[in-house]
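Enquirer: no FASTA, just this:
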């Protein structure tokens, strides 16, 4: 097995040679892109200078530079979400998604003993929509959480997106605290009075009993691509995802809590998934770098291995199954009964279809969870095996048959 050919100069001419990637059975690089799409972007010039100075770069380095370079990175300076952006995420499609995720965290909090305090930590919070929906659920169930001290911690590298998050979440009457040199580069108070802090790295978030959330976060982490043999079979590996999973697993093992990961991916069955998105359409990964999102399917089997036995893992299970188990049909009916305007009802039904339809997001997206081992050991102490079913009194919400690993 040898590494895939590095991304070298000239970038756009090697695109079709290096990445004849297939997505849903279609090549996303046709070789006939219009001339205007081949424009020289600031990121293109930066990469050219970098390659001329230090030599060829790997796919992972290319992906990291294009997405998160502090000066020219796609995520650092673009508003990529929504209809006017390059892609849209589940929380932006329907409020029900975030509400059910909020219920999941409350369920786990109750099942694990109703601790007196917990941190809600989101990795890559987008515009803050998902955290906002979760906090609304927390407020609506205030009688349940009234004795619990909650704080919000957001891990975000993009200054532009952190500003959107602040607009979505914080009380405008209370000014934000800013310190670019601190590990906590911004602080505020949410509309419901909960303290919220911003960090650039998960390792900077204080350790403590926490619920971690990552929605469409792992798919944008840099991947290494390898090719094996004359058949050019692809293997994609994301070391950074492994490091983050190890950090989450260690934290959960030491201080408790849980992590919920939602993303598109596979359980070790796919090979060549690296692709780009621009204006909701597939985009050649090496054309006009810095103007499009780069992504690759998450290998959940790799995430499971990277727990290194420190935490138990559940899933992946398809999004439609998880949301149905969480009661999406009941919640939809409640909202439809309350909706007076036809346009609101139509929007609710459209969002439900996007989330649940197997041909849209229902089967392509998956949920994956990390939990303390003892959370799944109820009723299994005498079985002497790694595989067991929890007792009926303490199931993990959203998941069906459980495998303790």
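Expert: Good, I have the coordinates. Please read all numbers here as calculations on a predicted model, not as lab measurements.

Enquirer: can we go C-alpha only for contacts and neighbour counts from here?
Expert: Noted.

Enquirer: and after the longest strand along the chain, which helix or strand comes next?
Expert: Ranked by residue count, the top strand of the chain under DSSP state E comes out as strand 257-266. For strand 257-266, the following helix or strand on the C-terminal side (DSSP states H and E) is strand 275-278.

Enquirer: and that next one, what other elements does it pack with?
Expert: Contacts defined by 3 or more C-alpha pairs under 8 Å, 6 or more residues apart in numbering; DSSP states H and E place strand 275-278 against strand 281-283, strand 293-295.

Enquirer: if you compare those, which one is most tucked away?
Expert: Greatest average neighbour count among these goes to strand 293-295 (a mean of 24), per mean count of other C-alpha atoms under 10 Å.

Enquirer: Downstream of that strand, the next helix or strand is which one?
Expert: Downstream of strand 293-295, the next assigned helix or strand under DSSP H and E is strand 298-299.

Enquirer: so what secondary structure elements neighbour that next one?
Expert: Strand 298-299 sits against strand 257-266, with contacts defined as 3+ C-alpha pairs under 8 Å, 6+ apart.

Enquirer: hold the first one in mind and look at this next one:
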């Protein structure tokens, strides 16, 4: 690159493309989210009703509280290790962890044994997390941030990742007359970013069944960075025991389709428009994540819808307890929160919950497991 000043990320990327050639979609997505000058997570706090998007912990305290109960159950079934690593990947504003710890403190010894590690690279988000979790600092056995999962301490692990995987870069391949070719980003003569097809051919090993039968223009998405994260966590559980939850929106079977999207002000916008000004994501392929976890030799990973997961953990009972004796307005608010979190046509159906453990643990939440291919 160069020390030349740029007015926008689009200008910066167009300059880079002019000198080095088109970008892969993965490289473009990484720049949009993590560029130190213009990246979305470097300069913006996009979570909340008044921001760009809202996550489950921000919808209701019940989400984090139920996850807290799950973490306590995992810790207890692991034999109450002291110390153990309690980790969250991509902790947002710290809301989930604050609710989790408030619920988990009722379990004697849990918070004192917990060495909390927040895996977060954004300095801006770390400040939000610090404010949300400051009061827990002295109650915990340890409290730190890490840039990478590889920096987690070598001890039993209980980990949670909510809407973390979708923010990791992915690649797209487009069916052409001469095979599946990678999609990329170039710039036109006016410096505007455009989609192009790159010379790179897809490795046939990553293509789902039926790829040869797809028509020209069909799209396949592959996210090796997401699979690598799940495999890394699974390997860590093989070495140190523990349990992990990955919660995100996506599908249970690998297939075809373009899910590259950008979100701004709770609506969708073009992912090439104003790069760095909005969140860019794609749907998570949970079938490949299940296969990645199972390749390590762990007990088979389990997959459930967010609806079934939260209801089995006691969402309805918790809402009833919070609303008991309260006004009709409070009860209606709780009802709407439950519907938003667990409704089949809302987050409950779109979001999936992947559980991996070592050893086998009888944890709640996957009684109605979804099927997912093993490869």
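Expert: Yep, that arrived. Because the structure is predicted, anything quoted here is derived from the model rather than measured.

Enquirer: Please name the residues that touch residue 148 of structure 1.
Expert: Contacts for residue 148 of structure 1 were tallied using C-alpha atoms under 8 Å, 6 or more residues apart in numbering; they are 115-118.

Enquirer: and the residues you listed, which of them are in strands?
Expert: The members of the contacts of residue 148 of structure 1 that map onto strands under DSSP E are 117-118.

Enquirer: Distance of the equivalent of residue 335 of structure 1 over in structure 2 relative to residue 135 of structure 2?
Expert: Residue 335 of structure 1 maps onto residue 322 in structure 2, with residues paired by TM-score structural alignment. In this view, residue 322 of structure 2 and residue 135 of structure 2 are 23 Å apart by C-alpha to C-alpha, to the nearest Å.

Enquirer: For residue 144 of structure 1, find the nearest of the helices and strands packed on strand 275-278 of structure 1.
Expert: strand 293-295 (38.9 Å; C-alpha to C-alpha).

Enquirer: Going by residue numbers, what spans are helices in the stretch 151-300 of structure 2?
Expert: In the stretch 151-300 of structure 2, the helices defined using DSSP state H, counting those that start in this stretch lie at 224-240, 286-294.

Enquirer: how about these, which one is nearest residue 35 of structure 2?
Expert: Nearest of the helices of the stretch 151-300 of structure 2 to residue 35 of structure 2, taken as C-alpha to C-alpha: helix 224-240 at 17.7 Å.

Enquirer: now that closest one: which residue numbers in structure 1?
Expert: With TM-score structural alignment as the criterion, helix 224-240 of structure 2 aligns to 239-255.

Enquirer: That stretch against structure 2, how far on average?
Expert: In the superposition with structure 2, the average deviation recorded for stretch 239-255 of structure 1 is 1.0 Å (mean C-alpha distance after the TM-score superposition for structure 1).

Enquirer: likewise stretch 312-320 of structure 1?
Expert: Taken over the aligned residues, the distance from stretch 312-320 of structure 1 to structure 2 averages 2.1 Å (mean C-alpha distance after the TM-score superposition for structure 1).

Enquirer: what about that stretch, distance to the chain center?
Expert: Centroid separation for stretch 312-320 of structure 1 versus its chain: 14 Å, with C-alpha atoms, centre = their mean, to the nearest Å.

Enquirer: Okay, residue 88 of structure 1 and residue 278 of structure 1: tell me how far apart.
Expert: Noted for residue 88 of structure 1: a distance of 11 Å to residue 278 of structure 1, by C-alpha to C-alpha.

Enquirer: picking up where we left off before, of the helices and strands packed on strand 275-278 of structure 1, which is nearest residue 349 of structure 1?
Expert: Set against residue 349 of structure 1 and scored by C-alpha to C-alpha, those come closest in strand 281-283, at 23.7 Å.

Enquirer: Tell me the helices and strands packed up against the closest one.
Expert: Packed against strand 281-283 of structure 1 by the contact rule (3+ C-alpha pairs under 8 Å, 6+ apart) you find strand 275-278.

Enquirer: Onto which residues of structure 2 does the strand it packs on map?
Expert: Counting by TM-score structural alignment, strand 275-278 of structure 1 corresponds to residues 261-264.

Enquirer: List the residues that contact residue 358 of structure 1.
Expert: Residues near residue 358 of structure 1 by C-alpha under 8 Å, 6+ apart: 320, 364.

Enquirer: What lines up with it in structure 2?
Expert: Taking TM-score structural alignment for the superposition, residue 358 of structure 1 sits opposite residue 344 in structure 2.

Enquirer: Make sure that match is indeed in a strand.
Expert: No. Per DSSP: H, G, I helix; E, B strand; the rest coil, residue 344 of structure 2 lies outside any strand segment and is coil.

Enquirer: Distance-wise, check it relative to residue 317 of structure 2.
Expert: Going from residue 344 of structure 2 to residue 317 of structure 2 by C-alpha to C-alpha gives 18 Å.

Enquirer: what's the answer for residue 97 of structure 2, then?
Expert: Distance from residue 97 of structure 2 to residue 317 of structure 2, by C-alpha to C-alpha: 21 Å.

Enquirer: Between those two, which is the more surrounded one?
Expert: Ranked by neighbour count (other C-alpha atoms under 10 Å), residue 97 of structure 2 and residue 317 place residue 97 first, with 26 against 12.

Enquirer: Spatially nearest residue to that one (excluding sequence neighbours)?
Expert: Nearest non-adjacent residue to residue 97 of structure 2, counting by C-alpha to C-alpha, 6 or more residues apart in numbering: residue 64, 6.7 Å away.
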